[in-house]
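A.B. asks: what follows is a protein structure lacking sequence information:
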């Protein structure tokens, strides 16, 4: 049985380029992709999110929602817009980023692939509440995946080009998939 719903408070702080992101119909959204920021804190994630990486559109990379270690939930891109968070899945998905160091600051070093920061209880409780809210708001939402499920690309390690490392490993081995799947009607999508 799912836990009782938490009163979800979402702090809305649109990214400067949000209006430039492509609009989409609500019915197109059928997937949530869970990420970890692989950065030290929410402020650094915001700095990365505000960077314009695509000159043609004036946009950058960002999830829709961010959940800080204290469980606070922040909306940076409206779900009715296509955010750039997972190659090949952006038009149909909502990206949820959990603040976590992951492999920071040596993301692609072969010697630094451990992801050993546990997610906080507050983050997991907030994530469940957010997912329950999204399921209620978007009837077509049926699936959930980790970034690592959808982007399995390997690249040469920066510290040893003879070794391959995964480009994306988030949310990583410490993410409690069983809790999330038990608490929501979403089914895990693994291509």
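C.D. replies: Done, it's in. All figures in this text were calculated on a predicted structure; none of them were measured in a lab.

A.B. asks: contacts, neighbours, all on C-alpha from now
C.D. replies: Noted.

A.B. asks: next, count neighbours for residue 165.
C.D. replies: 22 (other C-alpha atoms under 10 Å).

A.B. asks: ok, it touching residue 156?
C.D. replies: Yes - between residue 165 and residue 156 a contact is recorded at 6.3 Å, counting by C-alpha atoms under 8 Å.

A.B. asks: quick one: residue 95 and residue 152, what's the gap?
C.D. replies: Per C-alpha to C-alpha, to the nearest Å, residue 95 is found 17 Å from residue 152.

A.B. asks: out of these two, which sits in the busier spot?
C.D. replies: The neighbour comparison of residue 95 against residue 152 (other C-alpha under 10 Å) goes to residue 95, with 28 against 13.

A.B. asks: in this structure, where's the longest helix?
C.D. replies: When the chain is parsed with DSSP state H, its longest helix is helix 121-137.

A.B. asks: next one for the comparison:
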């Protein structure tokens, strides 16, 4: 019995150590040109009511997404563009600044950093100014993997240790913040329904970081 107990103690300690270790992160920076800086500052002012000299954020929240299609390279090329593509009229009517994210995680769990966590990215309406975005390669038809679950959990632990993160949500859950003090969106009609990254994925990630006691609503 003692040997079995010892085995499980070692197993749990090893798992905890692996979860708290800094994850391997591959740097893959997107272009943050003068034009992108200008448009980001305009977005912060026009949509979040924040007048800043630099396009930076103070992270309070992590938002998990999925890409809906493509792979790391195709999504990198997409995020790397400064301006939105023509077909996204709802977003383009608000700003021509392209969407982006601080991180992207491949299906094998590889983590890529596209920009500094404290740099502004347009990925979640009303909350961009305080939210770190983590994109995951996958879709409803191509469900996210267990390796992505593990990498998201590890990255969340790392970011929570580095910044004062209070909230963890999926993109589909962001609407619950609309009437809270955290919500900053000047246009009350600017809101889109999202389904990513899926409730099953969020449940799995939350289970692995339950001890962090991150909130999912205001």
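C.D. replies: Alright, I've got the coordinates. As the structure is a computational prediction, the values presented were derived from the model and not from experiment.

A.B. asks: re the thing from before, okay, the longest helix of the first structure sits on what stretch of the second structure?
C.D. replies: Structural correspondence for helix 121-137 of the first structure: residues 146-162 of the second structure, per TM-score structural alignment.

A.B. asks: aligned partner of residue 43 of the first structure in the second structure?
C.D. replies: Using TM-score structural alignment, residue 43 of the first structure sits opposite residue 73 in the second structure.

A.B. asks: can I assume that match sits in a strand?
C.D. replies: No - membership of residue 73 of the second structure in a strand is not supported by DSSP: H, G, I helix; E, B strand; the rest coil, which gives helix.

A.B. asks: buried residues in the longest helix of the first structure?
C.D. replies: 123, 124, 125, 126, 127, 128, 129, 130, 131, 132, 135 (16 or more other C-alpha atoms under 10 Å).

A.B. asks: how about the first one, nearest residue that isn't a chain neighbour?
C.D. replies: Meaning residue 123 of the first structure. Residue nearest to residue 123 of the first structure in three dimensions, not counting chain neighbours: residue 71, with 4.4 Å by C-alpha to C-alpha, 6 or more residues apart in numbering.

A.B. asks: so who does that neighbour touch?
C.D. replies: Taking C-alpha atoms under 8 Å, 6 or more residues apart in numbering as the criterion, residue 71 of the first structure is in contact with 120, 122, 123, 124, 125, 126.

A.B. asks: the same query, at a cut-off of 7 Å, please.
C.D. replies: 122, 123, 126 (C-alpha atoms under 7 Å, 6 or more residues apart in numbering).

A.B. asks: equivalent analysis for residue 25 of the second structure, please.
C.D. replies: So residue 25 of the second structure contacts 111, 112, 113 (C-alpha under 7 Å, 6+ apart).

A.B. asks: which among these end up buried?
C.D. replies: Using 16+ other C-alpha under 10 Å, the buried ones in the contacts of residue 25 of the second structure are 111, 112, 113.

A.B. asks: counterpart of the first one in the first structure?
C.D. replies: Right, the one you point to is residue 111 of the second structure. Counting by TM-score structural alignment, the partner of residue 111 of the second structure is residue 73.

A.B. asks: now the helices for the first structure?
C.D. replies: 42-50, 121-137, 147-150, 177-183.

A.B. asks: by how much does the first one deviate from the second structure on average?
C.D. replies: This means helix 42-50 of the first structure. When the second structure is overlaid, helix 42-50 of the first structure sits 1.2 Å from its aligned residues on average, using mean C-alpha distance after the TM-score superposition for the first structure.

A.B. asks: tell me which residues of that helix come out buried.
C.D. replies: For helix 42-50 of the first structure, by 16+ other C-alpha under 10 Å, it's 42, 45, 46, 48, 49, 50.

A.B. asks: thanks again, I'm all set now.
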